[in-house]
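Chemist: One predicted model, sequence on top.
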Amino acid sequence: MSNDRTLTLGHSPDSDDAFMFYGLASGKVSNRGWRFKHVIKDIQSLNELALAGTLDITAISVHAYALVADSYSIMTMGASMGDGYGPIIIARSPLTRERLMDSRIAIPGLLTSACLAMQLWLDKPARDIDMLVVPFDKVFQVVSDGEADAGLIIHEGQITYNEHGFHLCIDLGKWWKDLTGLPLPLGINVIKNLFNHTEQSEITEILRDSVIYGLNHLPEAIEYAKQYSRGLNTNKVEQFVSLYVNKWTVDLGEEGKRAIELFLNRAQEKGFIQMSGPIKFV
């Protein structure tokens, strides 16, 4: 495919994604002749755009990859992996797993990896869980108002929930690490299979360069990411970015690939998902 045309590049308005793409968005790394149009949407919207095949390259949930594996490959850069930490379930008072089995839980999207991890932890498919789907930034509010008994928290809420007076019921990333010894795969970048392998590899390396640039120029990349942090101060932004921009973001490696494969294969064995095609990495 010619690199004359502009490629659509989807990512979320979150500080970790902004950090990853700072080098490219600011022109600090070479685009090697490719042109990119940044499409900034929340992760649930990006999942839906990937399902429609709208974007050339995009961040999506690992959960959503099950539905687009026939048309997209996983890029070996840009992954968000929780190494002993991850999405959490919070409540107004401590709730056990047994209590949560029969509780209404507010969630930020059915296709989020957090939702699939919760299903695996509860050992229940989505259809058997009482879930209230709300935007991720409204979960605290609906739990506080009593519309839900508990909330599944992603993004910055993972490090601010106690400031809102909530109790931690479970850290799904810690549970997964204790169970498998692997990081919990949450977000990935994917690229359409209509590109040939050489093109996919070159575009992957451009985006990898952007991640590395951010890590090597931390103060300026954090300052850029701060505008997408929904009011967090610089220290909190740096704390959140450090959680989800790590060695697996630069390169999945064999361990990162195993984590993704195990997460999806275990969910398929349970009947929680149905893979649309084989898992492919580039």
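Modeler: Yep, that arrived.
Chemist: From here on, just use CA atoms for contacts and neighbour counts.
Modeler: OK.
Chemist: which residues in the protein form strands?
Modeler: Along the chain, counting by DSSP state E, strands occupy 6-11, 35-40, 57-61, 72-74, 80-82, 88-91, 105-107, 131-133, 150-153, 167-171, 184-192.
Chemist: quick check: angle from the last one to strand 6-11?
Modeler: Regarding strand 184-192 and strand 6-11, their directions subtend 170 degrees when assessed with axes from the mean of the first three to the mean of the last three CA atoms, to 10 degrees.
Chemist: Can you tell me which helices and strands strand 184-192 packs against?
Modeler: Secondary-structure packing of strand 184-192 (3 or more CA pairs under 8 Å, 6 or more residues apart in numbering; DSSP states H and E): strand 57-61, helix 62-68, strand 72-74, strand 80-82, helix 113-122, helix 172-180, helix 253-269.
Chemist: Redo these as TSV? Include distance to residue 218 and mean neighbour count.
Modeler: Converted to TSV, these look like this (distance: least, CA to CA, whole Å; neighbours: other CA atoms under 10 Å):
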stretch	distance to residue 218	mean neighbour count
strand 57-61	22	28
helix 62-68	27	24
strand 72-74	26	26
strand 80-82	18	27
helix 113-122	28	21
helix 172-180	25	18
helix 253-269	23	17
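Chemist: putting a second one here so we can go through both:
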Amino acid sequence: MTSEQRLRIAYSPCPNDTFVFDALAHGRVPGAPALDVTFADIDLTNGMAERGEFDVLKVSYAVLPYVLDRYALLPCGGALGRGCGPLVLTREPGLGGTSHAFGSGGLTGRTVAVPSERSTAYLLFRLWAADTLPGGVGEIVVLPFHEIMPAVRDGKVDAGLVIHEARFTYQNYGLHKLADMGEHWESTTGLPIPLGAIIARRSLGPDTLTALASAIRSSVQAAWDAPEISRPYVMAHAQEMDPAVADQHIGLYVNAFTADLGEAGYAAVRGLLTRAAAEGLVPALGPESLAFP
């Protein structure tokens, strides 16, 4: 990889992504390629990946089974963690009571808004529902994630599956947490929660992929070493988010797994996609699909 090489990359305007890529996007990682950055929410980048439109993308782990023939999973730059899973929100507290009562009411037969049916949040939701809702949910409605909480508040849907900073802001809409998909995942697997992945074209070649991963790690470390440098970039794209919420967002989603998936990270990814395939939600992974480079 040379410094003159430009890569087309698409990631979200969310604080964790702008924080991670700030140094790399602004040419502050020596020897790294220049980036042509496109901002798009993850439901859009998932589609971009399936169409093979960019060199590097931030996508949901849920989309990997559909794109790993063309893209490689990078071992860094993504979002995994603990205590950071999607939430199911309702307008009324305790819809259906405790988790032990879900089968006798709750979300059974109800309309649920989700950000994408190709999102990791949706896979986690479906795995939770398979364990706790023997009657199944009713209609699934796909909405942009920023429209989900207003739709629940206004009674347009019975419940909403939310991601990102909604963990910190849902009470502003008068909503209530029915269940935490991450808690369910962690309690049943003991693994961290896989959310967003960084993928890059396999055709870039192993040397470029390895160098790109190293550059992303350097960008992450630079942001940790001097977070004040990344602040203007983060806030310029944070969609009027309160700075304190942006800091919470970064603190939750940028962690040791962002620097290196490691054994536990890869186990979480394999665990999610293996369980989802067993439920018929995604195609099964090949044995070497997650190998890098």
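Modeler: Okay, I see it. Keep in mind it's a predicted model, so treat the numbers as computed, not measured.
Chemist: where does the TM-score land?
Modeler: Comparison of the two superposed chains (TM-score structural alignment, normalised by the length of structure 1) gives a TM-score of 0.93, and 280 aligned residues with a CA RMSD of 2.0 Å.
Chemist: so which of the strands of structure 1 gets nearest residue 117 of structure 1?
Modeler: strand 184-192 (8.5 Å; CA to CA).
Chemist: can you name the residues of structure 2 that the closest one overlays?
Modeler: Aligning strand 184-192 of structure 1 against structure 2 (TM-score structural alignment) gives residues 193-201.
Chemist: what's the mean distance for that stretch versus structure 1?
Modeler: With mean CA distance after the TM-score superposition for structure 1, stretch 193-201 of structure 2 departs from structure 1 by a mean of 0.5 Å once superposed.
Chemist: Contacts only, for the closest residue to residue 86 of structure 2 other than its chain neighbours.
Modeler: In space, and not counting its chain neighbours, residue 86 of structure 2 is closest to residue 163: 4.9 Å by CA to CA, 6 or more residues apart in numbering. Contact analysis of residue 163 of structure 2 by CA atoms under 8 Å, 6 or more residues apart in numbering lists 85, 86, 87, 121, 145.
Chemist: same question, residue 121 of structure 1
Modeler: By CA under 8 Å, 6+ apart, the contact set of residue 121 of structure 1 is 172, 175.
Chemist: Please tell me how far it sits from residue 171 of structure 1.
Modeler: Distance, residue 121 of structure 1 to residue 171 of structure 1, by CA to CA, to the nearest Å: 10 Å.
Chemist: same thing with residue 182 of structure 1?
Modeler: Distance of residue 182 of structure 1 to residue 171 of structure 1, computed by CA to CA: 14 Å.
Chemist: More neighbours: these two, which one.
Modeler: residue 182 (22 against 19; other CA atoms under 10 Å).
Chemist: Does that one touch residue 255 like I think?
Modeler: Yes - using CA atoms under 8 Å, residue 182 of structure 1 makes contact with residue 255 at a distance of 7.3 Å.
Chemist: what sits in contact with each of these two?
Modeler: With CA under 8 Å, 6+ apart, residue 182 of structure 1 and residue 255 have no common neighbours.
Chemist: Near the closest residue to residue 133 of structure 2 other than its chain neighbours, how many other residues are there?
Modeler: Nearest-residue entry for residue 133 of structure 2: residue 103, 5.0 Å, with adjacent residues in sequence omitted and distances by CA to CA, 6+ apart. Per other CA under 10 Å, the neighbour tally for residue 103 of structure 2 reads 17.
Chemist: From residue 109 of structure 2, how far off is residue 103 of structure 2?
Modeler: Applying CA to CA, the value for residue 103 of structure 2 to residue 109 of structure 2 is 10 Å.
Chemist: ditto for residue 158 of structure 2
Modeler: Residue 158 of structure 2 sits 10 Å away from residue 109 of structure 2, going by CA to CA.
Chemist: for residue 67 of structure 2, same thing?
Modeler: 32 Å.
Chemist: and what of residue 216 of structure 2?
Modeler: Residue 216 of structure 2 is 44 Å from residue 109 of structure 2, by CA to CA.
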